[in-house]
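Student: No letters, just coordinates:
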């Protein structure tokens, strides 16, 4: 849980330090931005290189910049950026107090929607539903925690499981969501945690250009996932040197990026984070009367990212992330409240990945990747001087190669193969399981234009698991209509999805099976000039789910999840303000695990509503964020009512109102950011579930966060800020 706190604060500060700039009138620069047809270009970002002065173009393509740090006689470079166009640079000599009526033509769009739409690697947008793609700035502005996982929980159909930190998507388990970094699987995305308290994101959003969650109906390229995938795409080579320090009462974070070759060909990025949460825990009392921190969490994390663009066609990436976490906690025995139970959690995680991308031409792209994850989770429980050890070690290596190729006009193929080698050792007290699992997946997917604005993707994926000793074959398709302006999209998706089982100690290792989910989705999406709307209806049918008793386990379980997701995002209506609204209705039932019969799924909230907004004050030097999250109570089993009432009761509804305040300023050549944030301002008790005594069904305790509120204050110092990077562009678009 405390790892969540540390990581989310780290990410918030690490990224948002760039959203600075106060404006005062001295020199005015204005003009109009147009395309090749002399039509106005709205939403383009216009800024002065190496200055804190910028503006967005309005619906008529007009912009106006007022700067207080320029004077007559200065020579500047005016930069214009708009997604889909080539960036434009103008050299300007300032004469007097104004430079007006500039005419800036961005030329022809890089990608045109209609006939050329598929011809330009827009294939991913056609192949997959990707309505919820987030930049690192979206992660910051989209939630108070500003971590990858927390920001996703403000999207429809997505809930962050309070007691683990995992994402439950459309009535699914946390492990049914898979995370991909540049197309490769990230194992163990959620960090270490103690019982009942959430772990946090292992990877910082600052690493990524885009993070997209696909709630269902995803491409045949992605397997071993029943509910959803989160695709994280890294940024390109760092364009300039910069050094960032984050200082807080309990952590120190340093991030450095350094180009090592001219013309943005190579760069090295290094990060180190040290966190000792004891400082916070000793000064602010927790809110649970049965559980507390004894020491820590202590966390040490280091990462290295090497990027080399050998040419425009050949690109290499190597990423390494290594972390160590230790948490000591105390809890009271539910049956004997004077008896203390100690626990010590230790986690060691090494993640290394290398990828090579070769674009032979505009119509052919090869990908090669390899990664390795070594992870050790160890928990030592103590009672009356006796200790019980739980330990899980796994070592997973993935190999993947793929080909994207144009077969003929408006038809592309995406095909590939991946292979996993997994060694795992599990110890739970006096029980242990050791196993080796090799897993292979082969997929092929065609994307084509059927007629005018009608597109289709159809694919198949086959898998074989040496552990399960079985193969599966699933089909997937998506048909959608896009209007000429690429503003309205309506479509239908269907697919079969499989996932390997987890290991149960009392299961027969020779009688395992793949779990299966069949997705049916009908969707409508709208996107235009700062506004996004999405409406989705879905039905998910589960089969081959795990069932167990104390004596045996099998895969005869089943279930369903069905519902409605609505999302609206508006950055246009109000000046200097963006707000986001989501609503989800999810009906989910299963016969699963120890369920005696089909019953409401224990992680599902039937109704979920979120509202978040960001507003910049005082010429954008001050950014205010407000976040409200409502979730109806989750089902739970009250053993006092008997098995016939399994999961018939619900925990109280959850209301969470949070806020943050970000103040940006400059000291000489350094950009400063002062952050203050409060989670759960009203201090509402968020009860996720209940733990019952094994001896008395009328004795129970709440499963709740250790801290109802969390306060943070910190300072980020950035050296070497350069306006010529995508992160700045995205920040300016949000202002």
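Tutor: Yep, it's here. Note that the structure is a prediction, hence the values are computed from the model and not measured.
Student: going forward, measure contacts and count neighbours with C-alpha atoms only.
Tutor: Fine.
Student: Counting by contacts, list what the helix or strand where residue 298 lies packs against.
Tutor: In this structure, residue 298 sits in strand 291-309 according to DSSP states H and E. Here strand 291-309 touches helix 2-16, strand 266-276, helix 278-283, strand 314-332, going by 3 or more CA pairs under 8 Å, 6 or more residues apart in numbering; DSSP states H and E.
Student: Now with 7 Å, please.
Tutor: strand 266-276, helix 278-283, strand 314-332 (3 or more CA pairs under 7 Å, 6 or more residues apart in numbering; DSSP states H and E).
Student: In JSON lines, list these along with distance to residue 27 and mean neighbour count.
Tutor: Below are the helices and strands packed on strand 291-309 laid out as JSON lines (distance: least, CA to CA, whole Å; neighbours: other CA atoms under 10 Å):
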{"stretch": "strand 266-276", "distance to residue 27": "36", "mean neighbour count": "20"}
{"stretch": "helix 278-283", "distance to residue 27": "47", "mean neighbour count": "14"}
{"stretch": "strand 314-332", "distance to residue 27": "42", "mean neighbour count": "19"}
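Student: dropping in the other structure now:
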């Protein structure tokens, strides 16, 4: 009996083994690269195996007939194949297509520097970077000027990018354009931006080729995204010889809403008493700024409201360039009111909506007077001197509404489409003559982010615009491509057309005689990045069309043109030197344009051929102190003296300024004062006391020129910043290690 059982068992075992069929093969990706650890199973069964280090798999199955074999691996799309199992071993090979994911997919990087949590690989400047950039004094644009593409222009506010004027760069907050992003200024002295870097969580500095979702910026867009809910409630206070302020941010107990308010008062009287200024200020610069916010979390989104009000008063005298005894007195009073509300919501089924509304009004009251040595108004027998007397009262209103819909396509590809409407109203009274401009501006846009693979992506879009004041329309196509060349490295190509209305001062006489000014952008860039280092190189060519020409007869027309081309390099490194963070940027710019009163294509007065910046930051934890240095350099910029000759201008004098050099330093000491967390900040610009000349002003006859310099060679700042509820000191330490 025992022998019979052994024999029967042997027969049954042999039968079972003969009934099993072996399935084997390999698993690779679409480029023929081995995929180890892939799971290969017969669908709806327990039979399967795992690919080994060379991508080979092998297993046996009892299944018979028509079956489905499934191969899957993390990061790849699942593949199924039909097989027929009979009595023969089966060999089947799999080629898995890589799954396109947000973490692995390539992104278009040409033409933009991004900062924020969403795209850490592209992060360039965080809020802390802006606050600790030496010489920037916590001004967003001052920090952005250390990036390639931006020019070191100190005699007027604005961001000058790749041969473009300040007017050709626009700032956007949560999608809507900001009409007056800088404080009121006086001639030959730049003003700082109105908005604190603490307001924003994300920043995109576009040096060219920006998204079709934005428009009316010929050269560049600075796109800012405000923060959502704060982490917790806090109170803040600041004290210095220049500014005092306080703020409160309150987070609801359920952490679904928050509100906040801030106020700052700036008066430079005490500072000017210590640091002498070249102009004679008869009204010391004085600023009142206040802002408030409210944020609420919705079912699947966020509503954010922000409002700000600013008032300023500045008055100064300078010697009149056409006289040995007379003076030019200039005064400006400014009131600015800005409001922005936005709503983002996930609508489900791959749909999202982002809509916003903003309203701003800006009022300037300014005058210029010729005054005698006793500082009283006077007149002369010379018309070219008396014509300098003027008064201007100006109001600029801008109302906007904008809506963008997002629809997710297959994978992570998304199509964006929407529209916006602007109503602009300007009322200017110049020497008791009124000039009114009204414009109804509308735009439609659509753009698709297409991810073909994790290594290849495209952004294709177009924008349609119509302006009632010039009675013109345009269509602007924009195309971008990005290809991942290796892990952490990629290349991008961008082409786009960009339009912008002429500035208001050209539109007062006959606006319909003018059309859009236009620029065509071509960009190529290479970027290689990891968690601690970023290398970026970009070449560009920009062609200008239909620029405004202003001949002596004051009949303006769109006959101007020009170009800008160059190469830019950026390197940021937090790895090589322990505890040291630095970045280096360099820009080469070749640009010429014929516009305004230029008689031919000339290098513009705001464009330097070579520009470079080195920013170095070192935080020493033992003493809780950060030391920051910024060195900026630019070759001399051209200057011209034009003289009318019939219906055109000739160049009477020209040259180049001396090279620009500026070494800035700041330190941040973190401590506690009672129950408050404290940061003591000290900074100075132009440490080496370099003679900085931005250009020249000419007298009426052109026989004398005067250098345009800063009001004082250096600017000093010492301030104390307190917070209750949030310890920002640890953030400063963590972000600088």
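Tutor: Cool, the structure landed. Just so it is clear, the structure is predicted and the values come from calculations on it, not from any experiment.
Student: Now do the strands in the stretch 401-550 of structure 1.
Tutor: 411-428, 431-451, 454-465, 470-482, 488-499, 515-528, 531-548 (DSSP state E, counting those that start in this stretch).
Student: For the last one, grab the matching residue range in structure 2.
Tutor: Under the alignment (TM-score structural alignment), strand 531-548 of structure 1 falls on residues 533-550 in structure 2.
Student: Could you list the buried residues of that stretch?
Tutor: Within stretch 533-550 of structure 2, the residues scored as buried using 16 or more other CA atoms under 10 Å are 533-550.
Student: and what of stretch 668-687 of structure 1?
Tutor: So, applying 16+ other CA under 10 Å, buried residues of stretch 668-687 of structure 1: 670-675, 677-680, 683, 685-687.
Student: before we move on, the earlier item: run the angle between the strand holding residue 298 of structure 1 and strand 314-332 for me.
Tutor: 180 degrees (axes from the mean of the first three to the mean of the last three CA atoms, to 10 degrees).
Student: what does strand 291-309 of structure 1 contact?
Tutor: Applying CA atoms under 7 Å, 6 or more residues apart in numbering, the contact partners of strand 291-309 of structure 1 are 2-3, 237, 265-278, 286, 315-332.
Student: Please repeat the previous calculation with a cut-off of 6 Å.
Tutor: 237, 265-278, 315-331 (CA atoms under 6 Å, 6 or more residues apart in numbering).
Student: Could you do stretch 679-689 of structure 2 as well?
Tutor: 135, 662-670, 714-721.
Student: quick check: it aligns to which part of structure 1?
Tutor: Counting by TM-score structural alignment, stretch 679-689 of structure 2 corresponds to residues 673-683.
Student: quick one, helices of structure 1?
Tutor: Remark: helices assigned in structure 1 by DSSP state H are 2-16, 123-127, 136-142, 148-152, 278-283, 726-734.
Student: Start from the N-terminal end of the stretch 551-700 of structure 2 and give the strands.
Tutor: Using DSSP E, counting those that start in this stretch, strands in the stretch 551-700 of structure 2 cover 557-573, 580-594, 610-620, 625-634, 638-645, 648-656, 660-673, 676-684, 695-698.
Student: Which stretch of structure 1 lines up against the third one?
Tutor: Aligned by TM-score structural alignment, strand 610-620 of structure 2 corresponds to residues 607-617 of structure 1.
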